[in-house]
Structures are given as structure tokens and as C-alpha cells.
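*Asks:* can you look at this prediction? I've put the sequence above it.
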Amino acid sequence: MAMTVLVCDSVPVVRDGLKSLLSEAPDVTRVSATGNAVECLAMTRKSKPDVLITDLSPEGMDGIDFVHRVIRENAQKRDGRPGAVVFASDMTDRVIETLLRAGAITLLEKETGREMFSPR
């Protein structure tokens, strides 16, 4: 199943690395990337990605509020919502619970290795 992906991370090397890695995956048809939460919201509205990959520190907005807003806005505009994959270095119980309630489908620690994203 082909999918489109949007990456939002304020660190260029992380953002560009994920974009490059995912562009090589056979089931990914398009990868877009930004470091700014407001720009990401606009890109999400326009391109309606299947998956959003974001950290919890995008420029311009609190990460948890950002994830909640992206999911809520997309749920209103089409059937379903983008799968939100969130990664962070501080995964406290409160953060995990809040993100899952907001609708994140996967939570990863920043130390997650390449094997989690590589095609099998």
C-alpha cells in the first residue's frame, strides 16, 4: 500500500535524514518535510498525508498541542486521520498518556535506530 509522509522536526539533520531514509522505502510515494509547526499544519491541510512523523519540539507550537491539532483538523476534513508517529527524548507516563489520547498511533524514543524505519 503506497503512502505519503510528512516529517516535522526542528533539527535539520534529523528532518533531512528521515526524509532521505523514507524516500527510499518502496511503499512511500511522497515525503515532505518542515521544521515549523504552523507550516506543517498548512502542508497537512494541502497534501493530506497518510502519516505524520514529528518530535515534540517543532518551531512555533507546543508539540503535544501540535499533534492534537493536526489529528483533529484532519479528522474533520476526511474519513480517518493521519497516523501520527511521535518521537521524543522525554517519554514520561504523562506525555505518553496525553499523546495517545490525542490520537498518536506510535511513540518512539529519540534513541530509536534505523531498523524501526527500514523496509523489511
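*Replies:* Received it, and whenever you're ready, just let me know what you need.

*Asks:* drop to CA atoms for contacts and neighbour counts, all remaining ones
*Replies:* OK.

*Asks:* so what secondary structure elements neighbour the biggest helix by length in the chain?
*Replies:* Counting residues, the longest helix found in the chain (DSSP state H) is helix 63-77. Judged by 3 or more CA pairs under 8 Å, 6 or more residues apart in numbering; DSSP states H and E, helix 63-77 is in contact with helix 37-47, helix 93-102.

*Asks:* make TSV from the ones you listed and add mean neighbour count and distance to F117 to it.
*Replies:* Shown next, in TSV, are these (neighbours: other CA atoms under 10 Å; distance: least, CA to CA, whole Å):
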stretch	mean neighbour count	distance to F117
helix 37-47	17	21
helix 93-102	15	20
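
*Asks:* comparison target below:
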Amino acid sequence: MTVRVVLADDQPLVRSGLRVLMADAPDIDVVGEAGTGAEAVRLVRDTGPDVAVMDIRMPGMDGIEATGLITAAAGATRVLILTTFDDDEYIYGALRAGASGFLVKDMALDDILGAIRVVAAGDALIAPSVTRRLIAEFAARPEPALHPRPIGNITEREREVLTLVGRGMSNSEIATHLYISMATAKAHVARLLTKLEARDRVQLVITAYETGLVTPPR
């Protein structure tokens, strides 16, 4: 399957560099480029790509607003945030807007291509090591844990699993921690996705913070 990608970044050199890097990947096809959030939304609407690789800081409509508009539409396009990360204060907002993960601009080519494939397959780019760093960056900034909301319709075990997902654990780590099989851990995560109407694992992490199950590191 060929993954159709739209690149959205206000720096032409970044876009052209990414396009060149992706040109040798036989399963990835860049179908368009945008320099603003508004252009990205229009391009996604016109071309219907599998993945939009989205910068956050762009003139006019930024990547967060564009992400929200794209993920709110009926299409199947998923958004992968492109960020400098260390100095970017808007990752939490982008993920709340529906992004399925993020890329760092200085990532290795194989990691960038792998991330696009992961998101296109319907998963979230929320590897354990990345999750822990991500949490340190975005979870403490807004007020989610300050205004917890109840979670209905989940079991006590599912609540435990959601807490561990929020702490950045993978399915195998959850299985080890709870003394259950990997298949059981996966089943619990799958049920949480369904019950909480979450797009992917990223949204489960956010829910764990918003409901106060996990508190930001201090």
C-alpha cells in the first residue's frame, strides 16, 4: 500500500528536504505541500492523503488549528506533528486537537519514514521512550489534572491500564506490571479505545491526565 502524504511547513527548505528524503521510499508518495495551516486544510480536503505531516508554527492559521479542522472532518487523514520539540510549547494543544503523534525535525530518515507508516496504519506514534519525554514537555502546561472529570463505563482493571498507558508504558510493560499476558493487555487497551472513543493511544494518554489518573511530573 502506498501512503499518500501532504507536507505542511512554512519553510520551503524543510518541505523540499523532506520530499527528497521520501522520494526513495517506494511506499510513500508526497501528493502536495503547504506553507500555511489554511493551505494544508485545503490541500488535505482536495487530495485526501493518508497522513498530513504538520508543522506547528506557521503564519496565519497555525498547525494546531489546522490539525483540529483536519481531524474533525469526515475523511481518514491522520496528522503527524513536525516540531523542533525542545522549544515548542504547543505539543499538548496539537495532540488534543487530534494529532496522532509527532516527529522531531532532526530525526533520522528511517525514523521519519517509520513514523509516517505507523500513523498511516492507524496507530499512534507514542513509543514508551517518546511518551515519557512528551509527558515532561506538554502534560504540565495546561490545566487538565487541575479539573479532573469522571470516567464512566470502564472497569477497575481498565482504569489501572489507562493509568499505566498515561505513564508511558507499552503493552508489554503493562502486561509485566499487572502480571497478565500481552494479549490481555492489548485487549484492555482496545476496549479503552472503544469505550472512551479515543482515536489512538495518544488520546488515551491525554485522557489519563485530563481525568487526574496521572499527574504531571514536578
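*Replies:* Thanks, I have it. None of the values given here were measured: they were computed from a predicted structure.

*Asks:* possible to save the helices and strands packed on helix 63-77 of structure 1 as JSON lines with distance to A2 of structure 1?
*Replies:* Output for the helices and strands packed on helix 63-77 of structure 1, formatted as JSON lines (distance: least, CA to CA, whole Å):
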{"stretch": "helix 37-47", "distance to A2 of structure 1": "15"}
{"stretch": "helix 93-102", "distance to A2 of structure 1": "25"}
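
*Asks:* closest one to R78 of structure 1 among those?
*Replies:* R78 of structure 1 lies closest to helix 37-47 among the helices and strands packed on helix 63-77 of structure 1, at 10.4 Å (CA to CA).

*Asks:* check the fit of the following helix or strand past the closest one onto structure 2 and give the mean distance.
*Replies:* Next in sequence after helix 37-47 of structure 1, counting helices and strands by DSSP states H and E, comes strand 51-55. Its aligned residues in structure 2 lie a mean 0.6 Å from strand 51-55 of structure 1 after superposition (mean CA distance after the TM-score superposition for structure 1).

*Asks:* what helices or strands is strand 51-55 of structure 1 leaning on?
*Replies:* With contacts defined as 3+ CA pairs under 8 Å, 6+ apart, strand 51-55 of structure 1 has these neighbours: strand 3-8, strand 83-88.

*Asks:* the first one vs structure 2, average distance?
*Replies:* Plainly put, strand 3-8 of structure 1 ends up 0.6 Å away from its match in structure 2 on average once the two are laid over each other (mean CA distance after the TM-score superposition for structure 1).

*Asks:* what's downstream of that strand, the next helix or strand?
*Replies:* helix 12-23.

*Asks:* and the longest helix for structure 2?
*Replies:* Counting residues, the longest helix found in structure 2 (DSSP H) is helix 182-195.

*Asks:* what stretch of structure 1 does that helix fall on?
*Replies:* On structure 1, no counterpart of helix 182-195 of structure 2 exists by TM-score structural alignment.

*Asks:* tell me the angle the following helix or strand past that helix makes with helix 182-195.
*Replies:* The first helix or strand that comes after helix 182-195 of structure 2 along the chain, using DSSP H and E, is helix 201-210. Here the directions of helix 201-210 of structure 2 and helix 182-195 differ by 70 degrees (axes from the mean of the first three to the mean of the last three CA atoms, to 10 degrees).
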